[in-house]
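*Asks:* turn this into a structure:
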Amino acid sequence: MPARWNCGRVERVRFFEPRDHDVCLALLDSNTPEFFAPQERADYVRFLCTHRGPYFVLERDGEVVACGGVALYPDDAAGVQLDVDSAGLTWGMVRRDLHAQGLGTALLEARMIWLRTHAPQVKEVRLSTSQFTTKYYARPGFEVTRITHDGFAPGVDAIEMRYVVVPLARP
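*Replies:* Take a look at the predicted model:
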């Protein structure tokens, strides 16, 4: 994937590699307990070791500062129900001290571009998030489809959202 220029810094999205395991855990830890419940860490460790779909990291000046994936298989979907024409977004996060700098948006755009390019059959993208990030996902057009109060942990609701993929115009 191409590099992005942002305020004089080079950002690059690439595929997750095993050497990224510990830094991705550190990203999760930096967002716990504000955005992730402590008990989710074990699920994330399991995901990093077993996921089949693409998982990406975003580097800024060579340092991994964000990560997130795409699920095309139900066992990768982190609780999101998938079918033949849907995909999920998985475990997206930005290092806590770098929130609100456009890194999450760059990573989301890269994941959506990957889906359009590699999974053109996908008509809907689904995700499960908390009440702390629904406004972020609503900005590009994700809509809430279900809320489960305390679904992730006490005080952390599980909110399912979806984005309907608009087909690209054919020339």
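
*Asks:* when you work out contacts or count neighbours from here on, use the C-alpha atoms and nothing else.
*Replies:* Noted.

*Asks:* okay, which residue is most central for this protein?
*Replies:* Closest to where the C-alpha atoms of the chain average out (CA atoms, centre = their mean) is residue 92, at 2.8 Å.

*Asks:* I'd like the structure of this one too, to check against the first:
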Amino acid sequence: MKISIRRYRPDDRKAVLAAFRSNVPAHFPASEESWLRSALDDPDGPLFVVVEAGEIVGFGGYELSEFYDLGTLVFGLVRADRHGSGIGRALLAYRLLHMAGRKLRPRYVTVDTHPHTAGFFKRCGFIEIARWPGGYRSGRDRVDLRFDLTDEAVARLRACGWREAFARDGTA
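*Replies:* Next up, the predicted model:
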């Protein structure tokens, strides 16, 4: 697999929406598409796409708090036919390293997700900090997770690359 990750551009919109729709309803409720459209139109932080063989196969971004030592991952999706290929781990590592290089580098990175995808983040070194039954307006349960963006974690990501940094046994 040879992929590249770059900043989202407005002409990527159709492919990003198609990647999102490929994950409905298994990973996202259809009602979240309006939020995605809003995020694409007026992002609160940088957004990225993953390109493989000239096609957009992943999308995600993050936001940084000006008041808290905190970064928040937004979206983070891989086209359904590419699940399990390592693209999600690569995009996650890219976003964490991008945050680590910012002037307002966060100490902690959070993400909220559904229970069926929380395991992915746990395998990548995130710890569960809260579980909210019916926590989304769609009625789906919500899991909040946190990653400690320590100097050691950043060094490991830089030295090992995403494949080794996110070991399959859940250590990061």
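
*Asks:* the residue nearest to the centre of the first structure maps to what in the second structure?
*Replies:* By TM-score structural alignment, residue 92 of the first structure lines up with residue 76 in the second structure.

*Asks:* mind checking the SS state of its match?
*Replies:* Under the three-state scheme (DSSP: H, G, I helix; E, B strand; the rest coil), residue 76 of the second structure adopts strand.

*Asks:* what's the answer for residue 152 of the second structure, then?
*Replies:* helix.

*Asks:* any idea how far residue 161 of the second structure is from it?
*Replies:* 13 Å (CA to CA, to the nearest Å).

*Asks:* higher neighbour count, the two?
*Replies:* residue 161 (14 against 11; other CA atoms under 10 Å).

*Asks:* show me what contacts that one?
*Replies:* Taking CA atoms under 8 Å, 6 or more residues apart in numbering as the contact definition, residue 161 of the second structure lies against residue 93.

*Asks:* what does it correspond to in the first structure?
*Replies:* With TM-score structural alignment as the criterion, residue 161 of the second structure has no equivalent in the first structure.

*Asks:* thinking again about what came up before, hang on, the match of residue 92 of the first structure packs against residue 59?
*Replies:* Yes: Residue 76 of the second structure lies in contact with residue 59 (CA atoms under 8 Å); the separation is 5.5 Å.

*Asks:* quickly list what's touching both of these two.
*Replies:* Contact criterion CA under 8 Å, 6+ apart; residues shared by residue 76 of the second structure and residue 59: residue 91.

*Asks:* now do the helices in the second structure.
*Replies:* Under the criterion DSSP state H, helices of the second structure are mapped to 13-21, 33-41, 87-100, 115-123, 151-165.

*Asks:* strands along the first structure, start to end?
*Replies:* Ranges of strands within the first structure are 3-6, 9-15, 55-60, 63-71, 86-94, 124-129, 143-153, 156-164, based on DSSP state E.

*Asks:* what does the fifth one rub up against?
*Replies:* The contact list for strand 86-94 of the first structure (CA under 8 Å, 6+ apart) reads 27-28, 31, 44, 65-73, 76-78, 80, 82, 103-104, 121-127.

*Asks:* quick one: it to the second structure mean distance?
*Replies:* Relative to the matching residues in the second structure, strand 86-94 of the first structure has an average distance of 0.4 Å after the fit, by mean CA distance after the TM-score superposition for the first structure.
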